[in-house]
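Colleague: Below is the structure, and that's it, no one-letter string:
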């Protein structure tokens, strides 16, 4: 009898030691700023689709575009995800930079001259360090995507020199660094969400805006007076696929790997779409914009350098704020690309 009792106790203890079955929600909310057919939205939808397929529906993810989970205020997205209000996001480094200062590195004016420079940062030691910092802040980063280089457009005249920006009212995202950059160039930056930007361009409340070419075309920004576009590659906008820490910990290891791999694949797709017609010998995206009646300015090296020189003070000030060691690492990675 005693032996039987001991065996029963041992059995109960063994069962208690087994890991609890994962308890999954009926739906996991993914926050994005824009939907499909923007590359950003397409990638988020692909992430959800791949995860649903590979988990046989155990993990059901739904995209909520327009930063609707934070009432349209995209700069609050990271905080909401950290607190568990948002389960997941495909978020912009710009929008998360108010909470993660190091993310401002991608908005340092004229740090990254080309797409290889973006890759050198996101796929190198800088990207690894940034992911570590994000995870320390209660969010699990999984993969990089891309919104693209941000180019400047306006309704008044072509922009070829810093003088051409003087006095122009330019819509910028809610980041102090963007405000400082355009102020240094003599413009009047106006911070507003993307939801408010197009109406402001329509009414003439602002003269111009800065966004990747994919946003310019898909959102039909050219229809609201933006007839002059300058390709200056002044900053880039990498995206990050991420999950709230508690949500991540609720997944089994096998499902964590599925979610991570799906994010990596969706991120690669995002980058491919964002760069289509803009790399190598294929410049079809630029020709497509010109066909819409937009005057496209491609700066000469000398013209480009004028903008670099005009914003160097901003660069140095923000290098100290971001962390000189991280920026030095970025500069070295780009030099070695």
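Modeller: Perfect, I can see it now. Here the structure is a predicted model, which is why all the values come from computation and not from measurement.
Colleague: use CA for all of it now, contacts and neighbours both
Modeller: OK.
Colleague: and residue 234, how many residues sit next to it?
Modeller: The local packing of residue 234 (other C-alpha atoms under 10 Å) involves 24 other residues.
Colleague: Would you tell me what the next helix or strand after the helix or strand containing it is?
Modeller: Here residue 234 sits within strand 228-244, counting by DSSP states H and E. Per DSSP H and E, the first helix or strand lying C-terminal to strand 228-244 is helix 245-250.
Colleague: let's bring in a second one:
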């Protein structure tokens, strides 16, 4: 009996002094999903988060990144559902890709809502961002930080696009969102829905004429080599990213490790946003110069030209504002109006 009591006491002591002993339920490795891997800023941000998590939790939490939404066979629109179900432990996800399950995230895809980077920040770092995080927290996930994929610009293989008429008949690859289908249909284009993995060969063969993506993607994916020789800077929508953890996974971690993961997400997100804007924002146009050096014709819309696109897509904006929620849209518009 004495030896048994001694054994129990020893085990209790071990649980107190051995690092990680109290977290016996921790997984050996956690799965982090992203759409894009390195060298895209999105993938670099995910990789950095994994690195910082290990550092800030003293190695108790090890994360492996799975780019290409490979955990859901490349179907970007299924990522959020898989995250809720626990198939995915963590993600750096796109507001666009998750909008089919969380309609309020369509806010960022309302055409021409956000005129500049300060407007994105006014939304993600203000009352809109908090409201959306509160909403996501009711859906089996814990949102931690806002990242950024960037403003989505238009490219194609056929002709420069300066007016809505120039888009007529163009086959444009879009993400799996009904709002994007509505927007490009309103402009007279022929939107074609497909994953990014399928989009690149489709551009190469001419199965689709064009696509819309941030400039960081345009460069890293080497789209000029896929016949994308016409680029229009119209900044019609932007694509914030969200660093999240599955709620059950989050609750399995100690408070100390939760704070470590949160701090890692905030730091990785900040670094990722800076990288996504490098050479594009703040008076630095080095990325554009590199693109032009590859023989791409870059069209910068005048305010009047942009207004024509805005007018053509206003019925889409009004229709989707009702779906997203008029109060949320109003809060967003007010936040943008007050931006610094």
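Modeller: Good, I have the coordinates. Bear in mind the structure is a predicted one, so any value in this text is a computation, not a measurement.
Colleague: Give me the mean distance between the strand holding residue 234 of the first structure and the second structure.
Modeller: Following superposition, strand 228-244 of the first structure is found to deviate from the second structure by 0.3 Å on average (mean C-alpha distance after the TM-score superposition for the first structure).
Colleague: now that strand: which residue numbers in the second structure?
Modeller: Counting by TM-score structural alignment, strand 228-244 of the first structure falls onto residues 230-246 of the second structure.
Colleague: check which helix or strand covers residue 189 of the first structure.
Modeller: With DSSP H and E as the test, residue 189 of the first structure turns up in strand 188-191.
Colleague: That strand corresponds to what range in the second structure?
Modeller: Using TM-score structural alignment, strand 188-191 of the first structure pairs with 190-193 in the second structure.
Colleague: can you give me the helices for the stretch 201-340 of the second structure?
Modeller: 215-220, 247-251, 255-277, 286-292, 303-324, 326-337 (DSSP state H, counting those that start in this stretch).
Colleague: Would you mind putting the ones you listed into JSON lines with distance to residue 39 of the second structure and mean neighbour count alongside?
Modeller: Formatted as JSON lines, the helices of the stretch 201-340 of the second structure follow (distance: least, C-alpha to C-alpha, whole Å; neighbours: other C-alpha atoms under 10 Å):
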{"stretch": "helix 215-220", "distance to residue 39 of the second structure": "7", "mean neighbour count": "20"}
{"stretch": "helix 247-251", "distance to residue 39 of the second structure": "28", "mean neighbour count": "17"}
{"stretch": "helix 255-277", "distance to residue 39 of the second structure": "11", "mean neighbour count": "20"}
{"stretch": "helix 286-292", "distance to residue 39 of the second structure": "15", "mean neighbour count": "15"}
{"stretch": "helix 303-324", "distance to residue 39 of the second structure": "31", "mean neighbour count": "16"}
{"stretch": "helix 326-337", "distance to residue 39 of the second structure": "31", "mean neighbour count": "16"}
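Colleague: Select, out of those, the one closest to residue 150 of the second structure.
Modeller: Within the helices of the stretch 201-340 of the second structure, the stretch nearest residue 150 of the second structure is helix 255-277; the backing value is 6.6 Å (C-alpha to C-alpha).
Colleague: Check the mean deviation of the closest one from the first structure.
Modeller: Mean for helix 255-277 of the second structure is 0.4 Å (mean C-alpha distance after the TM-score superposition for the first structure).
Colleague: ok, and what's touching that helix?
Modeller: 41-42, 44-46, 48-49, 52-53, 56-57, 144-150, 216, 243, 250 (C-alpha atoms under 8 Å, 6 or more residues apart in numbering).
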